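J.: Starting from these lines, generate the structure:
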Amino acid sequence: MTAPEKVVITPAADEKIVPLMVYIPGRLIWGEAVVKEAIRVSTWLRTNVAPEVLTLFNAKMLIPTGGSKQKPIFHPELSVFVNQIIAYHLIPPHQEPPDFDPTEPNRIMEPVTLWVDTFRFDGHLRLSALSSVRKYLDVTREAFTSIYDVEISNPLLPEMGTLKVPYLIVRQNMALYGKKAG
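T.: Below is the predicted model of the structure:
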C-alpha cells in the first residue's frame, strides 16, 4: 500500500490557504483550509459566515493515547463538521492581529487553564475588570470563547512539547475551566 500524496492546492484569486489546528473529541487534526481572502480565520467560527463543514487539505490526525510514540494519520482531504470542533487555532508562525483593542480601559487578562479532551491550554481570558471567570461563564451565551497567549500541552503526548499560540477559540461548553495553577 502506497502512502497518499499531498494535494496541491490552487486557491482562486479571492481565496487564501491557511494552516489550522483543530481539536475534536479524541482527535487532534491539522492541515490547510481554503477560505475567502476577506475572512479573519481566527474568529471565523464565531461569525455568521462560518461553514457547517470545515475541509482540511493535506490533513494529519493524531489520536492521543498513552504509550508508544504516535504517528499521524495522513488524509489528502478531510472534512470535519463544525459542531464537532471543540477548539481551533492558526498554526504558528501564521497569525492575525488581535481581535480587541489592547488600550480599552477596565479590561483584564485573567489567567486560566482549560482542559479540552486530553489537551491542556494555559492562557488568558479577556474580562471586564469587575468580572471573574465564574461570572463570565455564568452570563456569556456565545458558542466560542477567545483565549489569548496560550501554551498547549498534552500529558499523553510529552513528545509534543509545548505549542505557543497568540490566540485560539474554544467551544465554551466543551472545555473545563480552572484557575491557572502556579
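
J.: Could you use CA atoms for every contact and neighbour count after this?
T.: OK.

J.: Pretty sure Asp138 sits in a strand.
T.: No - assigned with DSSP: H, G, I helix; E, B strand; the rest coil, Asp138 falls outside any strand and is helix.

J.: Could you check how far Leu20 is from Pro111?
T.: As defined by CA to CA, to the nearest Å, Leu20 lies at a distance of 24 Å from Pro111.

J.: I'd like the structure of this one too, to check against the first:
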Amino acid sequence: MISDTQLKQLVEAAIFAAEEPVTLDQLLGGVLSQFSLNKPRVRQVLDQLQEDYRERGVQLVEVASGFRFQTRADLGPALVHMWPERTPKYSAALLETLALIAWQQPTTRGEIEAIRGVSVSTQIMRTLQERGWVKVVGHKEVPGRPALFATTKEFLDYFSLQSVADLPALVEPTEPDTRERDTNEV
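T.: Predicted coordinates for the structure are as follows:
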C-alpha cells in the first residue's frame, strides 16, 4: 500500500526525471505498475500537483503528449539571460505558413499560397517538417494529389497546447477605417 504523500512524490519525481512529457498510461504502466491504482486516482494526484505548483516558478502542465514541468511563461524574460545561445529566429513567411497550417489543417501548399498570395518555398516546408511541427497526413483527392499538411504533437507541446482546439480564435481581418476623422479628435 502506498500513502497519498508517497504517491504524490513518486508521480512528481517520475515526471521531473522524464525527458519527454509523461502520459497517465505511462505512469500507470511504469513507475506505478506495482500498485493497484486506477486512472481517476492518478488524475486526482496530477490535479493536486498542478494546484501545488500553481504559484511557483515551475508549473506542472498538460500538453498533447502528456504532463511535464516547465517554467512559468511570465518568467521567460528574466530566465533568458541564463543561456547565452538565442532561440532560432523564424521569418514572417515561415510563421505565417505555420499559422495557416495550424488553423486550416489539413491543408495543401497550394491552399496556403492562395491565402498568402505568394509561393511557399520548399525551404519553409522543409524547416517546419525538420522541426517536427508539421507533417504530411495524406493527399487531397484532386488532380496531382497534393500533400495535405497538419501540425504534430511536437507543435502542440512546443506551444504548450493540449490540442488544436486550444489555439486562439482566428480573427478575420477588418477593413481599415477610411472615413475622415473629426479634426476635434485627440
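
J.: Now the TM-score, please.
T.: With the length set by TM-score structural alignment, normalised by the length of the first structure, the two chains reach a TM-score of 0.20; 65 aligned residues with a CA RMSD of 5.7 Å.

J.: Can you show me the strands along the second structure?
T.: 58-63, 66-71, 107-108, 134-139, 147-151 (DSSP state E).

J.: nearest to Leu94 of the second structure, of those?
T.: Leu94 of the second structure sits nearest to strand 134-139 of all the strands of the second structure, at 11.6 Å, using CA to CA.

J.: Can you mark which positions in the closest one are buried?
T.: For strand 134-139 of the second structure, burial by neighbour count (16 or more other CA atoms under 10 Å) applies to 134-136.

J.: how about those residues in CSV, adding distance to Ala99 of the second structure?
T.: Below are these laid out as CSV (distance: CA to CA, whole Å):
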residue, distance to Ala99 of the second structure
Val134, 11
Lys135, 14
Val136, 16
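
J.: which stretch among the strands of the second structure comes nearest Asp4 of the second structure?
T.: Using CA to CA, the nearest of the strands of the second structure to Asp4 of the second structure is strand 58-63, at 18.1 Å.

J.: Okay, buried residues for that closest one please.
T.: 59-63.

J.: Could you do stretch 108-125 of the second structure as well?
T.: For stretch 108-125 of the second structure, burial by neighbour count (16+ other CA under 10 Å) applies to 108-109, 112, 120, 124-125.

J.: distance between the ends of that stretch?
T.: End-to-end distance for stretch 108-125 of the second structure, by CA to CA: 11 Å.

J.: And the contacts of it?
T.: 93-94, 97, 100-101, 140, 146-149 (CA atoms under 8 Å, 6 or more residues apart in numbering).

J.: Kindly present those as JSON lines, with separate columns for distance to Glu12 of the second structure and neighbour count.
T.: Converted to JSON lines, the contacts of stretch 108-125 of the second structure look like this (distance: CA to CA, whole Å; neighbours: other CA atoms under 10 Å):
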{"residue": "Ala93", "distance to Glu12 of the second structure": "40", "neighbour count": "15"}
{"residue": "Leu94", "distance to Glu12 of the second structure": "37", "neighbour count": "17"}
{"residue": "Thr97", "distance to Glu12 of the second structure": "37", "neighbour count": "21"}
{"residue": "Leu100", "distance to Glu12 of the second structure": "37", "neighbour count": "19"}
{"residue": "Ile101", "distance to Glu12 of the second structure": "35", "neighbour count": "22"}
{"residue": "Lys140", "distance to Glu12 of the second structure": "44", "neighbour count": "14"}
{"residue": "Pro146", "distance to Glu12 of the second structure": "45", "neighbour count": "16"}
{"residue": "Ala147", "distance to Glu12 of the second structure": "41", "neighbour count": "18"}
{"residue": "Leu148", "distance to Glu12 of the second structure": "39", "neighbour count": "19"}
{"residue": "Phe149", "distance to Glu12 of the second structure": "36", "neighbour count": "23"}
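
J.: which two from those residues end up farthest apart in space?
T.: Those two in those that are separated most widely, counting by CA to CA, are Ala93 and Lys140, at 23.5 Å.

J.: isn't Met61 of the first structure right up against Leu78?
T.: No - the pair Met61 of the first structure / Leu78 is not scored as a contact, 9.5 Å apart, by CA atoms under 8 Å.

J.: Mutual contacts of these two, please.
T.: With CA under 8 Å, 6+ apart as the test, Met61 of the first structure and Leu78 reach no residue in common.

J.: Which of the buried residues of stretch 108-125 of the second structure fall within helices?
T.: 109, 112, 124-125 (DSSP state H).

J.: and which of those residues is nearest to Val11 of the second structure?
T.: Using CA to CA, these come closest to Val11 of the second structure at Met125, 38.3 Å.

J.: Leu94 of the second structure versus the closest one, what's the distance?
T.: Noted for Met125 of the second structure: a distance of 8 Å to Leu94 of the second structure, by CA to CA.

J.: same thing with Pro77 of the second structure?
T.: Taking CA to CA, one finds Pro77 of the second structure at 24 Å from Leu94 of the second structure.

J.: And Leu79 of the second structure, by the same measure?
T.: Distance, Leu79 of the second structure to Leu94 of the second structure, by CA to CA: 26 Å.
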